[in-house]
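Participant: sequence-free structure coming up:
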């Protein structure tokens, strides 16, 4: 984990108001390790969790080499994408499993994918495909897209553009917003002005900082719902999900983290470890190559506590999984939405399918 990762910085207004707070995902891993105790005893295996926190510019390569030399075979990586790419390239031929538990970058699942990097967190494209399915189901096919200036804003917005193209949603306009008091930028910072001049069914907002989007609801030129980073939001996990064993998982998480709810990154760490433990239990093997083949086998079923049995896509090592669409205090829907079908696995209606993936790995 990168301890000075800018993604962990508390987003505050000058008044001290906290806008977005990110947390390290180690607690989700702790839950998975606790759950493994009974299996550990039955198999005579001890699962041990080692936490390493470095600065963003720290020597990750040396640390991982040292851990590999001491017998570590599985790594949960909560680090920036650029560092993640360097690590996967360095250890491409090592008998280890690397799990990406935070980065949603589509690029990591396409041309910059790696044979030993598994993604337990969904990509931007999976999130926006899930959201697009819901919009189509509701008949909201005309969308006004608002995007912020941050790199993640553009990544999220671009993913939605791709999803809209796939499901024939019409983006009536794609507009940039600015956080500024400059009167010359008024048309890019005033919500009513920014959302006027066109007709639309819904507003999609890409705002990773959370500063602009919190003012969009109830201020759009037309009275319309909001989706994206505010309003109806697609995620891997939400604390209000109440089916398929989710309340029990949330309760186990609460025993470790008493002051916050389980989030998507916590869940991604949890399911990463659970994936490996499931492989060991079902194959009765600790061999990394055996575990790899289990993870990407179409017949594999990993219980994600979200309903559909999951496994990792053989073409880019992405965990296929349901996506939860939530408001601030309720899960409204679970994707894939009824009626969106795939010839092999309906979970593959979200994200890059085999035919459109640019990933060149061969498992």
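Facilitator: Ah, there it is. Keep in mind that what you see is a predicted model, and the values were worked out from it rather than measured.
Participant: going forward, measure contacts and count neighbours with C-alpha atoms only.
Facilitator: Fine.
Participant: can you map out the strands along the stretch 201-350 of the chain?
Facilitator: Using DSSP state E, counting those that start in this stretch, the strands of the stretch 201-350 of the chain run over 202-206, 226-228, 233-235, 323-326, 331-335.
Participant: Among those, which comes closest to residue 351?
Facilitator: Among these, strand 323-326 comes nearest to residue 351, with 10.8 Å by C-alpha to C-alpha.
Participant: how far out from the middle of the chain is that closest one?
Facilitator: 11 Å (C-alpha atoms, centre = their mean, to the nearest Å).
Participant: now what about it, what contacts it?
Facilitator: Residues outside strand 323-326 that contact it (C-alpha atoms under 8 Å, 6 or more residues apart in numbering) are 126-127, 130-131, 231-238, 241, 331-336.
Participant: same deal with stretch 353-363?
Facilitator: Here stretch 353-363 has contacts from 109, 110, 111, 112, 113, 114, 115, 293, 314, 315, 316, using C-alpha under 8 Å, 6+ apart.
Participant: Would you reformat the strands of the stretch 201-350 of the chain as a markdown table and include distance to residue 46 and mean neighbour count?
Facilitator: A markdown table is the format used below for the strands of the stretch 201-350 of the chain (distance: least, C-alpha to C-alpha, whole Å; neighbours: other C-alpha atoms under 10 Å):
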| stretch | distance to residue 46 | mean neighbour count |
| --- | --- | --- |
| strand 202-206 | 43 | 26 |
| strand 226-228 | 42 | 23 |
| strand 233-235 | 32 | 25 |
| strand 323-326 | 32 | 26 |
| strand 331-335 | 35 | 19 |
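Participant: Would you mind putting those strands into CSV with distance to residue 92 alongside?
Facilitator: Below are these laid out as CSV (distance: least, C-alpha to C-alpha, whole Å):
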stretch, distance to residue 92
strand 202-206, 34
strand 226-228, 35
strand 233-235, 29
strand 323-326, 30
strand 331-335, 33
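Participant: Nearest approach to residue 1 belongs to which of those?
Facilitator: strand 233-235 (21.3 Å).
Participant: packing partners for that closest one?
Facilitator: helix 124-138, strand 323-326 (3 or more C-alpha pairs under 8 Å, 6 or more residues apart in numbering; DSSP states H and E).
Participant: Show me what that strand is in contact with.
Facilitator: Contacts of strand 233-235 (C-alpha under 8 Å, 6+ apart): 127, 128, 130, 131, 227, 228, 264, 323, 324, 325, 326, 327.
Participant: Included below, for side-by-side comparison, is a second structure:
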């Protein structure tokens, strides 16, 4: 190697090292509940539809890897830390600690109670929170927060998507099977609201009990539960998915089964074959050694939201990236994001919910995508899914601060 080439190479290496040293750090924390029942080993092994199939750190790491060159180009590097809490009551103390350390973005893979505790503790802190997995409608309604962004859809968005599909197929007479758990009662409330909105007729609501106790045969025997009524379809309300798996071939009448088994509303599916989704799924499967779920997609997209907002900042602001500046960019009407689902995605200004299509899926196929053709909205067709701006009790200020 000539002396001149050696000098040039050394200069290039020194320049690169200086540039790397000068990169601004954007800190991201993934917060999980160690005792989350959704991640019990037996639940994960069962691979229930529209349920998590593994923890979400792999999806976060994949998105950070995919975004690192764009970040470096804008003078930024991502730094990830992962935290497990064994009791939800410890979340407020963790929030205070992370705020003191300067963590800017918190990715919450927590049940609704944990999301609320974390958001309460982070109010006014200048920290941005992303809800990755809690579907409860109240987090987008009475219990909404200015700095809490929802990547996961609301339960109402999922039941609206299914209601649209059933109406489009003219399967209007619906027999509903539900449990009496608090989670399934909220799920049932959402289904009833969707039925009223789109014109489904819920011919009967039948309560089931999980188990084989012969003393409860009228609540755990699927044939008995579904024998009496006439209906076009059976809708299984089961937020855990465990009861629903036995329903499709146990009912008396030969009818479709939807809800938590059979045809299921989900916000991602590994069999989606358009809009760049096969490439996303392939990269995830290579890294995680399993298929990508809606929960994984939420984690992957949260990082993409941060990266896209950083790219959208005015050039003069790129050297001083703050959570506040990115938050305002994310919540602006001009913000658009590609989530490999065929629509440009952004956030509803009235409740911080990500606008997104919902898939109607079987075990190994995407059967349809909502909004279904013909279901229109005067402003944005994605807003026919879930609470519109004139519904609910969450009305955030579009220009509000953290």
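Facilitator: Alright, I've got the coordinates. Treat the numbers as computed from the prediction; the structure is a model and nothing was measured.
Participant: Mind checking the TM-score on these two?
Facilitator: The TM-score (TM-score structural alignment, normalised by the length of the first structure) is 0.94; 358 aligned residues with a C-alpha RMSD of 1.7 Å.
Participant: The first structure: which residue goes with residue 186 of the second structure?
Facilitator: Using TM-score structural alignment, the partner of residue 186 of the second structure in the first structure is residue 155.
Participant: That match: what secondary structure?
Facilitator: helix (DSSP: H, G, I helix; E, B strand; the rest coil).
Participant: distance of it from residue 162 of the first structure?
Facilitator: 11 Å (C-alpha to C-alpha, to the nearest Å).
Participant: Disregarding residues adjacent in the polypeptide, which is nearest to the aligned partner of residue 55 of the first structure in the second structure?
Facilitator: Matched across to the second structure, residue 55 of the first structure falls on residue 86, judged by TM-score structural alignment. Take residue 86 of the second structure and drop its neighbours on the chain: the residue closest to it by C-alpha to C-alpha, 6 or more residues apart in numbering is residue 34, 5.0 Å away.
Participant: Do I have it right that that neighbour meets residue 83?
Facilitator: No. Contact criterion C-alpha atoms under 8 Å: residue 34 of the second structure and residue 83 do not qualify, at 9.1 Å.
Participant: So which of those two has more stuff around it?
Facilitator: Taking other C-alpha atoms under 10 Å, residue 34 of the second structure and residue 83 do not tie; residue 34 has more neighbours (15 against 12).
Participant: which ones are touching the residue opposite the more buried one in the first structure once aligned?
Facilitator: Structural alignment (TM-score structural alignment) places residue 34 of the second structure against residue 3 in the first structure. Contacts here follow C-alpha under 8 Å, 6+ apart; on that basis residue 3 of the first structure touches 53, 54, 55, 56.
Participant: And residue 311 of the second structure, by the same measure?
Facilitator: By C-alpha under 8 Å, 6+ apart, the contact set of residue 311 of the second structure is 70, 71, 74.
Participant: tell me the SS of the residue lying closest to residue 251 of the second structure once chain neighbours are set aside?
Facilitator: In this structure, residue 251 of the second structure finds its nearest non-sequential neighbour in residue 223, 4.9 Å apart by C-alpha to C-alpha, 6+ apart. The three-state assignment at residue 223 of the second structure reads helix, by three-state DSSP.
Participant: and residue 223 of the second structure, how many neighbours?
Facilitator: 17.
Participant: State the distance from it to residue 182 of the second structure.
Facilitator: 25 Å.
Participant: Need the counterpart of residue 173 of the first structure in the second structure.
Facilitator: Using TM-score structural alignment, residue 173 of the first structure sits opposite residue 204 in the second structure.
Participant: any idea which element its match lies in?
Facilitator: Assigned by DSSP states H and E, residue 204 of the second structure belongs to strand 201-207.
Participant: how much does the very next helix or strand once past that strand stray from the first structure?
Facilitator: Later in the chain than strand 201-207 of the second structure, the nearest helix or strand by DSSP H and E is helix 217-220. Mean deviation of helix 217-220 of the second structure relative to the first structure after superposition (mean C-alpha distance after the TM-score superposition for the first structure): 1.5 Å.
Participant: quick one on the thing from earlier: okay if I get the contacts of residue 311 of the second structure as TSV plus secondary structure?
Facilitator: Putting those into TSV (three-state DSSP) gives the following:
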residue	secondary structure
70	helix
71	helix
74	coil
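Participant: Quick check: PyMOL command selecting the buried ones in those residues.
Facilitator: Applying 16 or more other C-alpha atoms under 10 Å to those leaves a buried subset, and the PyMOL line that selects it is:
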select buried, resi 71+74
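Participant: Give the full set of residues in contact with the residue nearest to the spatial centre of the second structure.
Facilitator: Nearest to the geometric centre of the second structure sits residue 152, at 1.9 Å (C-alpha atoms, centre = their mean). Shown in contact with residue 152 of the second structure (C-alpha under 8 Å, 6+ apart): 131, 132, 133, 134, 135, 267, 294, 295, 298, 354.
Participant: Helices along the first structure, start to end?
Facilitator: 26-35, 37-43, 60-69, 81-90, 124-138, 151-166, 186-189, 191-194, 246-256, 264-283, 288-296 (DSSP state H).
Participant: Identify the residue range in the second structure corresponding to the first one.
Facilitator: In other words, helix 26-35 of the first structure. Using TM-score structural alignment, helix 26-35 of the first structure pairs with 57-66 in the second structure.
Participant: who's in contact with that stretch?
Facilitator: 30, 78, 82, 283-284, 287-288, 296-297, 299-304.
Participant: what about it, how far off from the first structure?
Facilitator: Looks like 0.9 Å for stretch 57-66 of the second structure (mean C-alpha distance after the TM-score superposition for the first structure).
Participant: Also stretch 296-309 of the second structure?
Facilitator: Per aligned residue, stretch 296-309 of the second structure averages 0.8 Å (mean C-alpha distance after the TM-score superposition for the first structure).
Participant: surely residue 110 of the second structure meets residue 133?
Facilitator: Yes. Counting by C-alpha under 8 Å, residue 110 of the second structure touches residue 133, with 6.7 Å between them.
Participant: Comparing these two, which shows the higher neighbour count?
Facilitator: Legend: neighbour count by other C-alpha under 10 Å for residue 110 of the second structure and residue 133, higher for residue 133 (27 against 22).
Participant: ok, the equivalent of residue 133 of the first structure over in the second structure - contacts?
Facilitator: When the second structure is aligned by TM-score structural alignment, residue 133 of the first structure is paired with residue 164. Going by C-alpha under 8 Å, 6+ apart, residue 164 of the second structure touches 198, 370, 371, 372, 375.
Participant: With residue 179 of the second structure instead?
Facilitator: Taking C-alpha under 8 Å, 6+ apart as the test, what residue 179 of the second structure contacts is 185, 207, 208, 209, 237, 238.
Participant: Just the buried ones out of the residues you listed, please.
Facilitator: Among the contacts of residue 179 of the second structure, those that count as buried by neighbour count (16+ other C-alpha under 10 Å) are 185, 208, 209, 237, 238.
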